[in-house]
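In: model this:
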Amino acid sequence: MKRLIAACCIIVTLLCTGCGVNYMNSLYSKDDEISSDTNSFSLDKDEQSIDGQAYTGKLEFEGMDTIWKYNAEDDMEIELSYLLSVSKGKAKLVLIDPSGKLETLVENKDKTIQKDMETIKMSLKKGENRIKLVASNKAQIELKLSVDVGDLNNIGFNR
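Out: I've put the predicted structure just below:
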């Protein structure tokens, strides 16, 4: 009888803890989920603003959320300026083309502090292109983005 009770307690504990797997953290390396149209995240702290075509934010974030969208009429190339500092955890910005192909634009890990904005060229395909912020381990992030085209969005539900 004691063994049965102990076995039940172990099973209940495993079910309640999910075997120690944090779903938001697991998204970081799942390209098929990142490239989907869905967003899934945990946002604990945020200070965000959008001024024209420039986004600024300080976040404690894990999971993934779409921060930029643009429906290109033709294949084209644009410039994106960014600053991605990560004082805890890890974070990356990924470009998703209309076919769902994913390209990591920048990835920074624990204690990577970027002082100045950097500019990169991005090749966009005809159709809807998106950039997602993806992070894990309750990443503490400072993010700045500047792009001449498309729609910038705050991270989270208050868009």
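In: please make it C-alpha for all contacts and neighbour counts, starting now.
Out: Fine.
In: tell me the buried residues in the host helix or strand of Gly63?
Out: Element membership for Gly63 (DSSP states H and E) is strand 54-72. Within strand 54-72, the residues that count as buried by 16 or more other C-alpha atoms under 10 Å are 54-72.
In: which strands and helices sit next to that strand?
Out: Counting contacts by 3 or more C-alpha pairs under 8 Å, 6 or more residues apart in numbering; DSSP states H and E, strand 54-72 packs against helix 23-26, strand 40-51, strand 127-147, strand 151-152.
In: how about residues contacting stretch 55-66?
Out: 24-25, 27-28, 34, 39-50, 130-146, 152-156 (C-alpha atoms under 8 Å, 6 or more residues apart in numbering).
In: do that again at 6 Å, thanks
Out: Contacting residues not belonging to stretch 55-66 are listed as 24, 39-49, 131-136, 138-145 [C-alpha atoms under 6 Å, 6 or more residues apart in numbering].
In: could you also give me the structure for this second sequence? I'd like to compare it with the first:
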Amino acid sequence: MKIKKMLGAGMIAVCLMTGCANPMVAIYDNDIKIASNTNSYNLNNYEQTAEDGHFTASVEKMEGMDTIWVFDAEEDKSLDITYTINVSSGKMKLVLINPKGDVSIIAECDTEMSEPIQSTLNVESGNNRIKIVAGENTKFDIEISIQEGEFKELG
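Out: As a prediction, this is how the structure comes out:
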């Protein structure tokens, strides 16, 4: 009888702990969720600007994912992208989602970058998106420039 009570209490404890898990943190490694048309995030204390091919944000805490750039390409093309990411805590990645829903990592970071990175973004004909994906309690600053497409604000 004593063993049954202990097993029952243990099962209840396990159920309670798994029920309290943060679903935003589970998004970080889930490409199916990242590729979806939805955004799901916890976002606290942030400042940002999104205009004229340039996006900047300073975020005290983010978990989950949010779309920051969209581009409806008439044909396959290459775009220049310049970015700087400084992560003070946690981890984050910048991902490109093509029209087929394939996710490719532009940058993944858990520290500060010393220099801006210049790269080429290969977009396909159709709707292309960039999302910020943040792990648990991620604090970061980011600057991105892309001369085509439209930047969206976080939140």
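In: hmm, back to that, tell me which of the helices and strands packed on strand 54-72 of the first structure sits most buried.
Out: Mean neighbour count, computed with mean count of other C-alpha atoms under 10 Å, is highest for strand 127-147 among these, reaching a mean of 22.
In: just want the angle from that one to strand 40-51.
Out: Counting by axes from the mean of the first three to the mean of the last three C-alpha atoms, to 10 degrees, strand 127-147 of the first structure lies at 60 degrees to strand 40-51.
In: the residue mapped onto Asn45 of the second structure from the first structure - nearest residue in space that isn't next to it in sequence?
Out: By TM-score structural alignment, Asn45 of the second structure lines up with Lys45 in the first structure. Residue nearest to Lys45 of the first structure in three dimensions, not counting chain neighbours: Glu60, with 5.1 Å by C-alpha to C-alpha, 6 or more residues apart in numbering.
In: I'd like the distance between the one you found and Ile5 of the first structure.
Out: From Glu60 of the first structure over to Ile5 of the first structure the distance is 40 Å, taken as C-alpha to C-alpha, to the nearest Å.
In: what does Lys88 of the first structure give?
Out: 41 Å.
In: more neighbours: those two, which one.
Out: Lys88 (18 against 10; other C-alpha atoms under 10 Å).
In: equivalent range in the second structure for the helix or strand hosting the more buried one?
Out: Element membership of Lys88 of the first structure [criterion: DSSP H and E] is strand 76-96. Aligning strand 76-96 of the first structure against the second structure (TM-score structural alignment) gives residues 77-97.
In: tell me which residues of that stretch are tucked away?
Out: 81-97.
In: ok, the residue nearest the centre of the second structure - contacts?
Out: The centroid of the second structure falls nearest to Val133 when counting by C-alpha atoms, centre = their mean (1.3 Å). Applying C-alpha under 6 Å, 6+ apart to Val133 of the second structure gives the contacts Gly64, Met65, Met92, Lys93.
In: just checking, Glu112 of the second structure touches Asn86?
Out: Yes: counting by C-alpha atoms under 6 Å, Glu112 of the second structure touches Asn86, with 4.0 Å between them.
In: the strand holding Lys88 of the first structure: average distance to aligned residues in the second structure?
Out: Superposed on the second structure, strand 76-96 of the first structure shows a mean distance of 0.5 Å to its aligned residues (mean C-alpha distance after the TM-score superposition for the first structure).
In: now do the very next helix or strand once past that strand against strand 76-96, angle only.
Out: Downstream of strand 76-96 of the first structure, the next assigned helix or strand under DSSP H and E is strand 102-109. Strand 102-109 of the first structure runs at 70 degrees relative to strand 76-96, counting by the same axes, to 10 degrees.
In: list the helices and strands strand 102-109 of the first structure packs on?
Out: strand 76-96 (3 or more C-alpha pairs under 6 Å, 6 or more residues apart in numbering; DSSP states H and E).
In: which residues does the strand it packs on contact?
Out: Residues outside strand 76-96 of the first structure that contact it (C-alpha under 6 Å, 6+ apart): 102-114, 117-124, 129-137, 139-147.
In: check contacts around Ala139 of the first structure.
Out: By C-alpha under 6 Å, 6+ apart, the residues touching Ala139 of the first structure are Glu60, Phe61, Lys88, Gly89, Lys90.
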